[in-house]
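Chemist: what's the 3D shape of this:
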Amino acid sequence: MSSPSEHQVTAAKAPVEVYADNAELANWTPSEAPPPTTGPNIQRYVSALNRFKWLIIVLTAIGGATGYVATRFIEPEYEVESNITLDMSTAGGGEGGPITDGASLDKTSWVDLLKSYSVVDPVVMKQQLYLSHKDAADSVVFRDFSINPAQLVPGDYVLKVDGRGWSLAPSAGDYPVDSGAVGDSIGANRGFLWQPSAQVLAGHTEVAFTVQTPREASRAVLKNLVTGLGTGKAPFLRLTYTGRNAQKLASTLNALADQFTAEAFAMKSIRVKYMATLLEGQRQFAEQEMQKAESQLETFRVRTVTEPNERQTAVAGGLAMTTPAVMNEYFSMQVAVQNLQRDRANLEGLLTASKASRTGLAPEAILSIPSINTDPAARMVLQRLGEQNARETELAKIRETRMDEDKEVKLAIARLDTVKSIQAPRELEAYIAQIKIKEAALEKQIAVSGAALQDIPKRTIQEGQLVRAAREAEMLFSSLDMETQKARLAEAATIPDIQVKDSAVPPLRPTKNTAPMLVAGAVVAALLLGIVLAVLLDQTDKRFRYPEQATNDLGLYILGVVPVIGGKGRRGAEQAAQVVETFRSIRMNVRYATEPGRALTLTVTSPGPNDGKSLISSNLALSFAEAGARTLLIDGDIRRGELSKTFGTPSKPGLVEYLDGSALMDEVLQPTASHPNLTIIPGGARRRRAPELLATPKLPQLIAQLAREYDVIIVDSPPLGAGFDAFALSTATANMAVVLRAGITDRKLAKAKLATVDQLPIRVIGTVLNSIKLSGAYQYYSYYQDYSAEDEETTPTPRIAGRSESVEISVPASRT
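Modeler: Alright, predicted model coming up:
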């Protein structure tokens, strides 16, 4: 391995002053190690992303391709709309009949009706929304497909047609649940109403489909249906329906709107018809009562036509001023008592008749009694009758879609019977008891007032009663007759309260295309995955790569950073100049990191092979020689050292021969042609037991003796992981510098070996970082090229140790 050196100096050149007497180092002591930095290192993350950029690019490309492929399997989403006009002109504010309220539904009730299963379920059945199949070509097979909801067995099925027969089996198993000849009914035991002909099944050998219950399909429809209400007397109800099939969406929404209109019209028709029927019953009862009152008045007048009347009767003296008031009060109380008695008798008769017939109270008859409608005490009776009407309406509505044997119909009948037979009669009995109390109170008052009216003919009072009864009956009949005519006209001219304003139209383009978002999401996800993976790989990388790993993890000073040299021409020269400046800095840092006032003795080692320790030690020694220091370079790697080849000196005798006593010191000191101030001691002959010689006292004695003759002694030792050689050599020199190579050095190995060094009398002065790209975290370790030192005359290109022309550093990998 080789490295650049400074320009050669002559042998006669004297050492510089700093190495002559160490005057400038006499009072200087090295500082303590800097504290480790904390917090996230953004520059490290950037370097990691740059190092794994191709991994990130490949993952991003794969993510984009995956997203693009995924878009082929995702169908676009369409959206259809429809507008329905709601007639709110009579909602909650119109004039109803004499008994019941005829107001339309409010806004929220319309939405509730739209989302009711009575509207959605028929649409599901009509549009076959309970059925789904993957292949569009199979749609002709299911053209006449239908189901019996009561017997349906939902699930995934496969129909296989073979020749003249077919078999139906669940998708999860091979055992058929039904089979038969082509043309027979298919899946009758599964609840299917399906009998395709041979022509329809022609060309279809296997048909896969899924059947679900209509209620489940209705829930799916309601899930994709969005409603919006406007304001005003005729607001719009906006329907929005989303899905995958544009044609199916439009037909489904239009069917839903039509079913909604039909259901609303049916509800209104039932309500109007019920109102007309109720009013007609009341009108007929009132007509009978009016005819009865008129007949009684006519009979009375015919019977008393020849008898004297009130006008022929003289009034006793003193009563001229009191008779009218007394008579009016008497007549009023008498009429009130008679009305109460009549109403009570009618109510008791109706109550007795209902109990005898066990059919419950007749609302029309009860409501035709005047006191029921005018007396506040009859409020609970009216409330029960209204509840009875509601129960009857509910029962009629349920019977439209269900048979009497249905459980829900029976439950509705039971609720109606409870109101008619128990609750309503109980309230009526309580009201009759109150009427009796009122009768008793009025009769007492009449007895008191009767004394003042003893001289007034009874027939006059009776006639007045009959006239009033006839007049009241006529007024009641007229009112009910008018309301009945209105109800008949409303029934004849019934129109829906809602109208479809805008029908749904199949859209040509999807309203929601997830393909771009899917591709973008896949790219972003893959990019984030690549970034996370790059950071994770960087965090788990056991190799040395960043300067803070040397300072924080290993606790070492950075003596210098040796850049990578790989360029040619001008670029190679610039890189060589960078290396020269680097070794100048390393030389200065090493000199000031050791004990002043004595020769520099330093062992250069590394945690493992291929870290470049020989490169650093040889070029550092050459740099000291260039600076005028008498420098000795010892090849302490007696296992694989090749410094003799680098500097062109004999490989033996060397350190091994000196330590075993077979050679003298003068014989092992080899001058170099690279610089007159540089001397080398080669490793010597390779021997299996040569490492044992490093443990003898002769090694520290040799270093101590040479320290008196040389200013700088640098020992190139084997790696720390090779054995105890590096520890023995470092103990002899008392100083150690560790070489860490980016991307090669194992940090865990380095940390373990440095822990062993801490137990020995060795001072680790720092580390030299080798093979570093001066970018990213190392960008500030470079030097300005435009500010380099130059001679006025043309100077030769800086040379590399062991090379005279090339600026490339190349040392056998196994020898670094």
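
Chemist: Please count neighbours and contacts with C-alpha atoms only from this point.
Modeler: Noted.

Chemist: Let me know the secondary structure of residue 771.
Modeler: strand (DSSP: H, G, I helix; E, B strand; the rest coil).

Chemist: if I pick it, what's in contact with it?
Modeler: By Cα atoms under 8 Å, 6 or more residues apart in numbering, residue 771 lies in contact with 562-564, 741-742.

Chemist: Please provide the structure for the following sequence as well, for comparison with the first:
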Amino acid sequence: MDQGNLPLPSVPSGQQALSTPPAAPAAGRFAFADADLDHEEGGGGGFKRMLGAVLYYKWLVLGITAVGLAAGLLLSRHANLSYTAEARLWVAGVPDRNAQMQGPIQSPELLRGRAWVELLGSYAVLDPVVQEHRLYLRFRSRDRDVMAGFHADSGYTPGAYSLIVDETGAQVELHEERAGLIERVPAGSPVGAALGMRWNPPRQLLTPGRQIDFRLVHPRAATRYVTQAMDANIVGENFLMLRFSNENPELSASILNSLATQYVEVAAELKRAQLEEFRDILERQLTYSEENLRQAELALENFRVQTITLPSDQATPINPGIEATRAPALSSYFQLSIDREALQRDRNSIQRLIATASTEPLSVDALTAIPTVTQSPELMQALTELTTARANVRALSQQYTAEHPLMRQALEQVNRLQTQIVPQLASAVVASLDARLSEMDRLVTSAAGDLRAIPPRTIDEARLTRAVQSAAALYNELRGRYESARLATETTIPDVRVLDFASVPQFPSSNPRIQILLLALLGSMGLGIGLAILLERMDPRIRYPEQVSDGFRLTILGALPNLARTRRGSRAVDRAEVVEALRGVRLSLQHAYGTAGPMMVTVSSPGPGDGKTFLTTNLGLAFAELGRKTIVIDGDTRRGTMHRLLRIDRTPGLTDFLAGRASLDQIIRETDSPDLQVIPCGTRLAASPDLLSSPRMGQLLAHIRSRYQVILFDSPPLGAGVDPLVLATATGNIVIVFRTLTTNKAVAEAKLAMLSQLPVRVLGAVVNGVRSEIGYRYYSYLPGYTSEDEEAGPSARLLEPA
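Modeler: Next comes the predicted model:
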């Protein structure tokens, strides 16, 4: 029935009007109040929803967490601890120049910087340690007694093997995983000798039917294990820290001590080999220089023997010990000629050696035998470095292959010196010789005319004498170097020493059990929280205020806390909180309705069990306690239960009046409150939906609007039929009741969409049965602030079901 067709009588004198009913919205519009209480929490609503879900499903979360923690505890028992042993080594540094000049003769350091760490990862260091500790062998702990005497040669065959004792215990068979049966031998005999095994299992341990499974891994795989478990760092300039981690603390310390010892031995052997190679090279150069000196002295001696009978060209001495001075021109010519021949000879020798350097190894001995070369400090330094580099290559080749980083680095240095640096420096010497030869040719030509008659004997003798002097100087220098190298070889000290050997670690360096427990705890807790949030997201029921305010675009007029009931009834504290909540709903409803005419509102809900009857009745009581003349009408003609809440008779009631069976005075009932009257639903009639739209309904509304300030209709649920829509249209206003964890969101959305097609103003929503832990904490009230009479005790009145 259209409310606009009903008469609107004036309020009788002596009665105060709460408000005048506002104009109903146009048909097809869905009107809402302007206030939006949902945004009080700001951006933290999502977090509070998740927290509410966790609290609601707390036992599920705790159960999953407990199961995950138990599983983590079980796994942690099988986790292995890691023990790290540490050792400290001293590495010799580069002595300064003053120490080299003042101290004893010593050899240069073997390696520098990170090269010491690279040496630690070489097979020359790792392979003996792998063999000593049998790191190539894998077997089960129960077979430790049989495998105690197992050893393998360096050329063993890797694979997965099984030693099987027959039923009589007289023979054993060695099987390989892929090849099958390898050999069958009597028990107590050596096994696997053809495969590189040195193993004679004790006969008393070979019980009939016993099977021993073991695996021989490749040597390189075993060394990789050592490399992965080992860590080396250079501390400062002269200390090398070694660490090794293993599940067995004793084995960890033992392997690290073996590594340190083998490392020192390999470094000492490398240095010894380098010094011996350097000494041998100098010895060969000394032999070559000695032969050159002997040939030069022999040539000078033969020349003097051949020219002993010729007249001497020297002047007679004037005083004893004083020789006559030769003419300056003669001396200059002889000296220039001798020097030019020496320079030309040196130049030709250098060019010949450079030309052959690209096809064959450069002869350092031949170059150092050339006098002009010895006068070039840069070239002699380069030749010394080439000699040292070749010695280093020969020493390293005894320990490494050509592919090793240290070997490649040494070969690259030799190649660079031989093909680039030495030829460049030699070419520079040749260029300087060419310039000097050109100048000498000019000087010799100018003096040749004056000296043509002088016999060449003096020139030849001076040339041979100079050759002897040059060969003697080179021989003496090489002799000194050789003696220094031999002395350094005999008195060398190692560049690496062990300062602190590793001791058995007492405490684990890493404990994965704690990590496993933490991961299990966090993972299971995360799984439980995720499952709780997922269940909350999938829940079709209304749980949070955002679902009402944001989802349905409704203003929340208030929230009624959950009223826990027991056999003895509800608690007084809970009843007081509900009364305070009803007062808040009353205030919000007054504000949402307006200030004109009597308040006439229909109260409904999307489905049954949402508490609309409880709200309508107690809200009427709240208005009555405020002194407002209030009437509550049970419009749920199908299943109305307001009479039970008020403990009155159901008939006669609303349907009886609409059907003409009772008068208005007969259906209006008094209550304990003088300002509250009630009309029950009346007799159940099949035509009750049509009666709600009858003319007598208009007469009823006109009568009660003239007598009451607050008129509340309790209608059936929105999903019960047309009844709530008819009552909402008649009153022009409606309040929707939602119950947390009960009201279905999809049903509520569909029913609210039907209201949008009617001229009804939705004043807002009331959320019933809320719990503070699921998002409505800010709707609760502070404890201890209930209103009560000081003498008579609590004065809060609440109508509850019997």
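
Chemist: where does the TM-score land?
Modeler: The TM-score (TM-score structural alignment, normalised by the length of the second structure) is 0.79; 762 aligned residues with a Cα RMSD of 5.0 Å.

Chemist: Quickly name whichever of the contacts of residue 771 of the first structure is closest to residue 83 of the first structure.
Modeler: Of all the contacts of residue 771 of the first structure, residue 83 of the first structure sits closest to residue 742, with 71.7 Å by Cα to Cα.

Chemist: Distance check, the residue in the second structure that the closest one lines up against against residue 555 of the second structure.
Modeler: Matched by TM-score structural alignment, residue 742 of the first structure corresponds to residue 740 in the second structure. Distance, residue 740 of the second structure to residue 555 of the second structure, by Cα to Cα, to the nearest Å: 16 Å.

Chemist: more neighbours, those two?
Modeler: With neighbours defined as other Cα atoms under 10 Å, residue 740 of the second structure and residue 555 compare such that residue 555 has more, 24 against 19.

Chemist: can I assume the more buried one is in contact with residue 737?
Modeler: No. When contacts are counted by Cα atoms under 8 Å, residue 555 of the second structure is not listed as touching residue 737 (11.7 Å).

Chemist: Which neighbours do these two have in common?
Modeler: With Cα under 8 Å, 6+ apart as the test, residue 555 of the second structure and residue 737 both reach residue 765.

Chemist: list the contacts for the equivalent of residue 310 of the first structure over in the second structure?
Modeler: Using TM-score structural alignment as the criterion, residue 310 of the first structure maps onto residue 313 of the second structure. By Cα under 8 Å, 6+ apart, residue 313 of the second structure lies in contact with residue 458.

Chemist: Where does residue 313 of the second structure sit: helix, strand or coil?
Modeler: coil.

Chemist: now do residue 304 of the second structure
Modeler: When the rule is three-state DSSP, residue 304 of the second structure gets the label helix.

Chemist: Now do the contacts for it.
Modeler: Contacts of residue 304 of the second structure by Cα under 8 Å, 6+ apart are residue 461.

Chemist: any idea what residue 682 of the first structure aligns with in the second structure?
Modeler: Residue 682 of the first structure maps onto residue 680 in the second structure, by TM-score structural alignment.

Chemist: Quick check: that match vs residue 533 of the second structure, distance?
Modeler: Using Cα to Cα, which is the criterion applied here, residue 680 of the second structure is 44 Å from residue 533 of the second structure.
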